[in-house]
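*Asks:* model the following, please.
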Amino acid sequence: MSERSTESTPEFSHLLAQTKEKQRLEQHQNASNQWKKWGPYLSERQWGTVREDYSANGNAWDYLPHDHARSRAYRWGEDGIAGFSDFRQRICLSLALWNGQDPILKERLFGLANEQGNHGEDVKELYYYLDASPSHSYLKMLYKYPQAAYPYAELVEKNRHLSKQEKEFELLDTNVFDDNAYFDVFVEYAQAAPEDVLMRIKVHNRGSKAAKIHVLPQLTLRNTWAWTKNMEKPSCIQDTENSIRITHPDLGEYYFYTENCDHLLFTDNETNTQKLFNKPNDASYVKDAFHEFIVNKRKDSVNPSNSGTKAAALHERTVPAQDHIEIYARISKKAHAEPFAGFVDIIAERKQDTDTFYDALQENMASEQRLVQRQALSGLIWSKQFYCFDVHRWLKGDETQPIPEQHREHIRNGEWKHLYNADIISMPDKWEYPWYAVWDLAFHCIPFALIDPDFAKRQMLLFTREWYMHPNGQIPAYEWNFSDVNPPVHAWGAWRVYQIDRKQKGKGDRVFLESTFHKLMLNFTWWVNRKDNDGLNIFQGGFLGLDNIGVFDRSKPLPTGGYINQADGTSWMAMYSLNLMRIALELAIENPVYEDIASKFFEHFLHIAGAMTNIGDSDISLWDEEDKFFYDELRLPSGELIPLRVRSMVGLIPLFAVEVLDAEHINRFPGFKKRLDWLLEHRPELNKLVPRWSEPGKKDRRMFALTSERKIRSILQRVLNEEEFLSDYGIRGMSKAHEASPYVFKCSGVEVNVAYEPAESQSGLFGGNSNWRGPIWFPLNYLLIESLQKFHHYFGDEFTVECPVGSGQQLNLNQVAEFLSERLSQIFLKGEDGARAVYGHRPIMDQDPYFKDHILFYEYFDGDTGRGVGASHQTGWTALVAKLLHPKAKIQ
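*Replies:* Sure thing, here's the model as predicted:
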């Protein structure tokens, strides 16, 4: 266990091997070679985002819809298919396609806006992240492109008329993939050296007839000049028949090469105001010129002088049936006389380097597990994005543009004027969530730490920087509402990243840990001062990560008045206190000052534990002795307390507040131990509130937890019951018991029903695109597994529970953790019938040779069947499966 040693452990020793890929990561870290200066940093959807919204009403989806995206220059970023760019997204390389049938040139991924889908926004494309090295020396993705006209109108129309009770109408539900009449478009990137990027496009015709396709590797220079007076513009100028010279005021010169293209096309990355607003264009050539040239046959739409700020190499090809073509492109800081000499060999070498890196990581793993883990980790790498957003300037407006409505700062984020983001950030999903969610990020960083711990550490530090964190100590949530309240898991994430990094390197990065700790103390203070209404150590506010799992939308005023004392919010804070205590003790190894700080956070934990048992002078606690479960409580304006008896994940979160220390570890800190002993002697009642912290467990360990042995058993009696929380694929967000017996709340003329919903949300509440009332989702499952391992570390093998309930099988808590890990992993692994649960037993996904080994990592999963639900590329927190699959590596 990590608490006992700072040395590298055997299960991670293979990560220390000096593979070429690991050497590249070290070169980037010490700045000798900047391999990650270029990477997969483009968004998949810049349109419909808050940062591009300059409307008077804050409706981002309407202000810049998909139909405008090809014609309007973006303010804060770029998007594109299989995008690759420099780390400030100034020079962007991506893919455009046309099958000769579509009404538009395919330059970006299509999907439904929030109000168009019966379950909210949803990408309506088929694409997969197949491979990636953490240094970006090699990446591969697949885009499936129909040969028939893309069914844009059908997708919009069918979904518009579906009810909330029906499944979404997807691209595979149309007939465009019948008879395999589609192209598999594979895009590979390989870096010959830093700032020397090779792009190979393989187009496979899976159909029985030859088919035509237009393939355009395209360059887009992000528009940074239209918003400020006298800004110098970059340019793309044709150099030779198959090459372009790029001149950028910040980056200098680059060269773009292609091979045997039919045309080099040029235009400017400027808005087509004539088309969109019936206003004369400021530029002679505009952003949608390539669409006009190819689809509408307007030869005058492109710049005949062969220069501009957007360029493409057009390849018109016919792909024989069951055959493929290859197209090469290269973008390099230096000129190449023979840009494609050795091209294929370099790609093969980088692919081999990537294989060697993952072979070391995946030693002793079965091939099926390797496949799932590698694609999960690849999805994480592909989901990095350059995120640029200066809130002050966004609210104020740009000097060359019309002044925005003054009341906009009252619509959204007016209190975050200090926020200035211009960084590479791990996104939850670059289409559905092309903006960071800070609590999601903590979970991303756990699997990231397996392959690139330095990136994981920088991500954790980033959100504590002064240009992110509010002066009052709050960490921004996400762009739709930076002030919303996310669960405080940043300290947990930082500690876990520190532990994984230490196991790999044999030494902990205390500079990282200490830097993070100091900022998190400010955030902790914000929580204590802002989210504890009565100063009773019971916490409220925001959805706290569980969206619509409860009776009310907790981000809005309650219809009954009053507020909710949250079992989950309070437990998150207890967990936060223990996380900070644990970090302080680690820092105290080298600096005894931190012993006092550790004692302070232990004291915070004790007060929260006491409050969970008895809120002020009330006889009602968040623990319901009759049901033997934790519930939220509604405090009405009259002072009356009403327990909200919804049996949900809210009642499991108290299990997460647990920390176990070896006696010898405590004895290393005499100041901390003295404080513990003093509390035991002078405050004996606290011993009842925090069971076991004063009693030795296995090997004389001490446990700090909100839950006693009796409560753990009671909660697990429900958690491991297949009629309640336990699914074949993990732990549901809500007890299945509420399917037959929904919870009904009646008070002050308000009546609300809460029922178990295993998959998509069946109401428009909470945005209508999320649902935690039943589905399985990885973050809380992962934290539950980790907590069970910690409890086992204290209780040992003698503590057993029946798992599943009714089976007669007794398992210790570590075995229960392994049992749950296996069930979660079965969502993605092939069953005996060759099917993956994630696809809901859809034959094409399970049996077709061109589909069956490509994995999608959804946002959450049907609580009964394991079918993927929500965002289809949520390789943010769902990539935690990569850690669960990791051989011999316990979560703790």
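
*Asks:* from here on, just use CA atoms for contacts and neighbour counts.
*Replies:* OK.

*Asks:* quick check: closest non-adjacent residue to the spatially most central residue of the chain.
*Replies:* To find the centre residue of the chain, average its C-alpha atoms and take the closest one (C-alpha atoms, centre = their mean): that gives P428, at 2.2 Å. Closest residue to P428 apart from its sequence neighbours, by C-alpha to C-alpha, 6 or more residues apart in numbering: G876 at 4.4 Å.

*Asks:* one more, so I can put them side by side:
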Amino acid sequence: MKDTAERKRIHARADNKGWKKWGPYLAERQWGTVREDYSYWGDSWGFISHELSRSYSYRWGEDGLGGISDNKGHICLAFAFWNHEDPIIKERLYGVTGPEGNHGEDVKELYYYLDSTPTHSYMKMLYKYPQAAFPYAKLAEENRKRNRLQPEYEIADTGIFSDNRYFDIFIEYAKADENDILIKITAHNRYTKEAPLTLLPTLWFRNTWSWGYEQFNYKPILNGIANRQIEVNHRLLGKYKLFLEGADELLFCENETNSERIFGKPNANPYAKDGINNYIITGKKQYVNPNQIGSKAAGHYKKVVPAGESVCIRLRFSNQTHQSNAFGDFDEIFKLRQQEADEFYDDLQQNVTDPELRTIQRQAFAGMLWNKQFFYYNVNEWLKGDPKMPFEFKGRAYPRNLTWKHMYTANILSMPDKWEYPWFAAWDLAFHTVTLSRLDPYFAKRQLAVILREYYMHPNGQLPAYEWNFSDVNPPVHAWATWKVYEIDRELNGIGDVAFLERIFHKLLLNFTWWVNRKDAEGNNIFAGGFLGLDNIGVFDRSAELPTGGHLEQADGTGWMAMYTLNMLRIACEISLVRPVYQDMASKFFEHFLHITAAMKSLGDQKISLWDEEDQFYYDVLHTPDGKSKLLKVRSMVGLIPLFAVEILDEELLSKLPDFKRRVEWVLNNRPDLASLISRWHEPGKGESHLLALLRGHRMKMLLKRMFDETEFLSDYGIRALSKYHHEHPYEFFVNGEVLRVKYTPAESDSSIFGGNSNWRGPIWFPLNFLIIDSLLKFYNYYGDDYEIEYPTNSGNVMTVREAAVSVAERLISIFRRDQKGNIPVYTSNKLFQDDPHFKDLYLFYEYFNGDTGNGLGAAHQTGWTGLVADLIEHTSVHKIKFGDVPASVETGLE
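*Replies:* Presented below is the predicted three-dimensional model:
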């Protein structure tokens, strides 16, 4: 990598300070989250609604439109707009809640993250704001009326953008220095007539002083100076100024709850949180402080934007005085930071020559970087309630996360997105780090480390899943991600950060032990785990008590654990190259993998193997209280996950680890029952390597045959989560006089099992497709060109495993590419997004995709793990995929 200006800034500090101190760390939705819910019955969606959010002061975070904050969320800056038609100003994004949506929660706005550098030295996003009244009621009413079999009703479906009567509002940031930020807002009128637009750059403090804690009694102050400056005084962060070029006036109120509106109680301060909104809408100055002082303030810009033209306002937020002219070097700095961003991505994208792919990849990277968020949650305080509250807190009937009182988070975290998922999810985060490591390996490594810290990880070793229920179980992909990030970091920097591996390894040992002790019900190395991130893929909710009683042994749970074991083995081997004592740990995980492999093969004479010889596929096994066992024959991603348990150890590596090699050979020589389970250990593969895998030759061929069958798993756009076989042949399970059915559904869920907005019964998901590709490439690295398969199944085409992996990657990428007819599959259902000149080059990275058409589904806005498309583009552009193929000869050392 070139030592560009941005790369130097990344290397300057590994933490979230310095050039990363300020960034896009505001949520897009703080209302309707678990953290802000203090209702007795746990009504997270209803306690603070979108309607109440403008008047209620949040306890645990802040939200805003296109905003930034410091790395602890004390000082926040974002934007509000008013089109002179809406009943409220547009301060935050709107969407339907879980109960309102026919497929769960869903943001109903159009916004796009277009660019960002890792240090946020330059950032750009676009918000599309209608000029007609925003259709709040229509969106809620129509979605509420629709059932699960109908599509979601989106804002584009209202027709509000169809005649171009809207503003394209671009929000851009360029840092002059670590604490000196230039801001530019450019609003384009896409309509044929002029239109009024009010712009309100807003600055405020997160409310830390209203909750009755003595150490936080301090209240910071904002002061207005001559209608052109807002002075910031904060005890922890010091003094700043927001310079506002050409503002018509400055408006001040307090970031404190409007108790009169919400609780019917007198306000302690007459200028409550919604004061600026009330003044703009009514024109009455009684709502804002005439003394120009408060904890929330905005510059007021009243504009009329000519037809087809634009207006621009400039701001500067700085801890420097700029006495002479705060905007004298504004354009020069902006131009320089844009050039540096281009230089950074030109270097990063040097293998990607296709202009369309470069645009897709850069916007995917931008989405990953914009979706950082300050996540604050002290579970113990939240459970008890605060000493001082704006209402009588009556406790909680069913306290969430009651066993997680140790958890106290106050960190910048990578979110799946900041509206639908403004909270971290453990396994999502692991996938994020793979993409983030190409941008900023230091940030990626910190993300993997933070969730393992003692104030996140449970004392028993469990990782927190997500804030709705930290005790749910996500797939154990953390070790896999750790190794991938290590490889990518080593590739970029030429040296392996073994200290990072060692730090993570110790914490993962605790988590691995938790899995072994808690999720192996009978101690036979066959694992459960509950829904394991796959929501409604099964016959019933695997996280709930089974309707039959008894317990499940899961093909995916056991496959994940076999993968986890091999990941830990590989990490232990790498650490052993510089710390030989870790060879003992490598031996431990080698033997553990053998025992899981033995268990997967057979559970004994009285039990059923997870591998079904009749179908040549892996299934879950249900054990009922009467001692009977039954295969649940659902052909789903559950049965493909054993493919992920694969690792290659080459002779060069083994020769450097004599103690580990000696132990391996002893086991293989003295335990022939276990040695027979290892796929061709004694037959060196490509490059004198040895293969460890759950799948042996025949089982692998049979699994690939089904996976690459276009009438089953293989779609034009990747691997489906459920076989299309179940479209005509639904799986049925009879219990207590009821028929439980699993049927292939390519798009939104028609089942309410484990939530209604997710669907693993047919669509395409990037994370597991990525793991499939990664695993196939490891198999290729062992077998080489000699091992050929038919791809697609029954097509007559014969190719190597590597070529099949590349094809799957290209199918996934094609979701975002224009096809031969000029259509983009991700926008199959929306002609506006396909053809309109102001939409067609903008990409939304959805949560998952229609298994038949590639149409985007679920969370629409830069959903984190779909950012993996950036990695796929990198590798397929040069047909040099490296997911599992970083040369062992790369130097290893300590940071």
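
*Asks:* the residue nearest to the centre of the first structure touches K384, doesn't it?
*Replies:* No: distance between P428 of the first structure and K384: 9.0 Å, which falls outside the contact criterion (C-alpha atoms under 8 Å).

*Asks:* so the residue nearest to the centre of the first structure versus G870 of the first structure, what's the distance?
*Replies:* Relative to G870 of the first structure, P428 of the first structure is positioned 12 Å away (criterion: C-alpha to C-alpha, to the nearest Å).

*Asks:* which residues touch L126 of the second structure?
*Replies:* When contacts are counted by C-alpha atoms under 8 Å, 6 or more residues apart in numbering, L126 of the second structure touches Y111, Y112, Y113, L114, D168, I169, F170, I171.

*Asks:* so what's the alignment partner in the first structure of it closest to, chain neighbours aside?
*Replies:* When the structures are aligned by TM-score structural alignment, the residue of the first structure matched to L126 of the second structure is L142. The spatially closest residue to L142 of the first structure, leaving aside those adjacent along the chain, is F186, at 4.5 Å (C-alpha to C-alpha, 6+ apart).

*Asks:* which position in the second structure aligns with that neighbour?
*Replies:* Matched by TM-score structural alignment, F186 of the first structure corresponds to F170 in the second structure.

*Asks:* alignment lookup: the residue nearest to P428 of the first structure to the second structure.
*Replies:* Using TM-score structural alignment, the partner of G876 of the first structure in the second structure is G864.

*Asks:* give me every residue that touches that match.
*Replies:* Applying C-alpha under 8 Å, 6+ apart to G864 of the second structure gives the contacts G367, M368, N371, S414, M415, P416, D417, D428, L429, F431, H432, E847.

*Asks:* among these, which ones are in strands?
*Replies:* Judged by DSSP state E, these include S414 as members of strands.

*Asks:* start to end distance for stretch 414-421 of the second structure?
*Replies:* Comparing the first residue of stretch 414-421 of the second structure with its last one, the separation is 11 Å (C-alpha to C-alpha).

*Asks:* over to stretch 801-821 of the first structure?
*Replies:* Its start and end residues considered, stretch 801-821 of the first structure measures 17 Å (C-alpha to C-alpha).

*Asks:* could you pull out the strands for the stretch 151-300 of the second structure?
*Replies:* Ranges of strands in the stretch 151-300 of the second structure, per DSSP state E, counting those that start in this stretch, are 166-177, 180-189, 195-205, 221-225, 229-234, 238-244, 249-253, 293-294, 296-305.

*Asks:* helices and strands around the fifth one, which ones?
*Replies:* Just to be clear, that refers to strand 229-234 of the second structure. The helices and strands touching strand 229-234 of the second structure, judged by 3 or more C-alpha pairs under 8 Å, 6 or more residues apart in numbering; DSSP states H and E, are strand 221-225, strand 238-244.
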